[in-house]
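Visitor: Need a 3D model of the sequence below.
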Amino acid sequence: MSNNNREQGIDYGQLNEKLEQLDYPISAETLIDEYGEYGIDHQNGTKTLQEVFDPLTESDGQTFDSADQVRQMILNMIGSDAVGRKGYSDRGSEHVDDEEKSL
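Guide: Just a heads-up that it's a prediction; the model follows:
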């Protein structure tokens, strides 16, 4: 997995390069037809672009104007599936009482 293909816990793999080479605007349907089998890795496994975008096929003419818009939609559609341990925070567990708040 290349770090250049990873964003917010999602690894776009070879799809990332393909997205950069496309002519935009492009429809969700065309993306699914041409790249639906491409895998998108996340914390809890892998989904194909078709699995992620399948709900978009029910909408009327979803189009994208850039690779960034496609990646953002992937992030939106995968949602909580990409989250590792839910409720986990690496920020510590220090509790601050209301009386201790700084002014």
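Visitor: switch to C-alpha atoms for all contacts and neighbour counts from now on
Guide: Will do.
Visitor: burial of D33, as a residue count?
Guide: Neighbour count of D33, defined by other CA atoms under 10 Å: 12.
Visitor: now swap in E20 and tell me
Guide: E20: 12 surrounding residues under other CA under 10 Å.
Visitor: List the contacts of it.
Guide: Applying CA atoms under 8 Å, 6 or more residues apart in numbering to E20 gives the contacts A67.
Visitor: Figure out the helix or strand that it lives in.
Guide: Assigned by DSSP states H and E, E20 belongs to helix 14-21.
Visitor: In that helix, which residues are buried?
Guide: Within helix 14-21, the residues that count as buried by 16 or more other CA atoms under 10 Å are L15, N16, L19.
Visitor: Help me confirm that the last one comes into contact with A67.
Guide: Yes. Between L19 and A67 a contact is recorded at 5.3 Å, counting by CA atoms under 8 Å.
Visitor: Which neighbours do these two have in common?
Guide: Common neighbours of L19 and A67 (CA under 8 Å, 6+ apart) do not exist.
Visitor: Following up with a second sequence; could you model it the same way so I can compare the two?
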Amino acid sequence: MTDQVASHAVMSRLGVDRASKHQGETPWMKHAFVKPQDDRLLGLPEVKDKVGLGRSAIYERIRENTFPAPGADKGRSLWSLREITAWQQWRLAQRGGAYGKS
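Guide: The predicted structure follows:
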């Protein structure tokens, strides 16, 4: 099962429809280390706390296809913990952080 399919399966199981999807494989999902069965959904306040970005910066990066897009449930944006964690590791790898060293 691909990372995107696994993440989509978690969100589908919880009754969340993807508001938008990235085309193809996202570059950060190869850094995912949260197991699909441990995935959970995060609201915007928790995402902002985890990544240290404000609402505008998050949505700007989503438009640029450089941040995981949320799913939507009854008008509420929800993100996959697995995707957010993978994005953080991808960002570290981009700048040669601890998780980016081979």
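Visitor: Fetch the TM-score of the aligned pair.
Guide: For these two chains in superposition, a TM-score of 0.29 is obtained (TM-score structural alignment, normalised by the length of the second structure); 53 aligned residues with a CA RMSD of 4.3 Å.
Visitor: sorry, back to before: looking at the buried residues of helix 14-21 of the first structure, spot the one nearest Y35 of the first structure.
Guide: L15 (7.5 Å; CA to CA).
Visitor: The closest one is in contact with Y35, isn't it?
Guide: Yes. With contacts counted by CA under 8 Å, L15 of the first structure reaches Y35, the gap being 7.5 Å.
Visitor: Name the residues of the longest helix that the second structure contains that are buried.
Guide: In the second structure, taking DSSP state H as the definition, the longest helix is helix 81-94. If you call a residue buried by 16+ other CA under 10 Å, then helix 81-94 of the second structure has these buried ones: 81-93.
Visitor: which helices and strands sit right next to that helix?
Guide: Applying 3 or more CA pairs under 8 Å, 6 or more residues apart in numbering; DSSP states H and E, one finds that helix 81-94 of the second structure contacts helix 44-51.
Visitor: ok and the helix it packs on relative to helix 81-94, angle-wise?
Guide: On the basis of axes from the mean of the first three to the mean of the last three CA atoms, to 10 degrees, helix 44-51 of the second structure is oriented at 30 degrees to helix 81-94.
Visitor: what helices or strands is helix 44-51 of the second structure leaning on?
Guide: helix 55-63, strand 76-80, helix 81-94.
Visitor: Just the buried positions in stretch 44-60 of the second structure, please.
Guide: Quick answer for stretch 44-60 of the second structure (16+ other CA under 10 Å): L44, V47, I58, Y59.
Visitor: on that earlier part again, downstream of the helix holding E20 of the first structure, the next helix or strand is which one?
Guide: Heading C-terminal from helix 14-21 of the first structure (DSSP H and E), you reach strand 26-27.
Visitor: Show me which positions of the helix or strand just after that next one end up buried.
Guide: Following strand 26-27 of the first structure in sequence order, the next helix or strand is helix 28-35 (DSSP H and E). Using 16+ other CA under 10 Å as the test for burial, helix 28-35 of the first structure gives A28, E29, L31, I32, Y35.
Visitor: any idea how far the third one lies from I40 of the first structure?
Guide: L31 of the first structure sits 14 Å away from I40 of the first structure, going by CA to CA, to the nearest Å.
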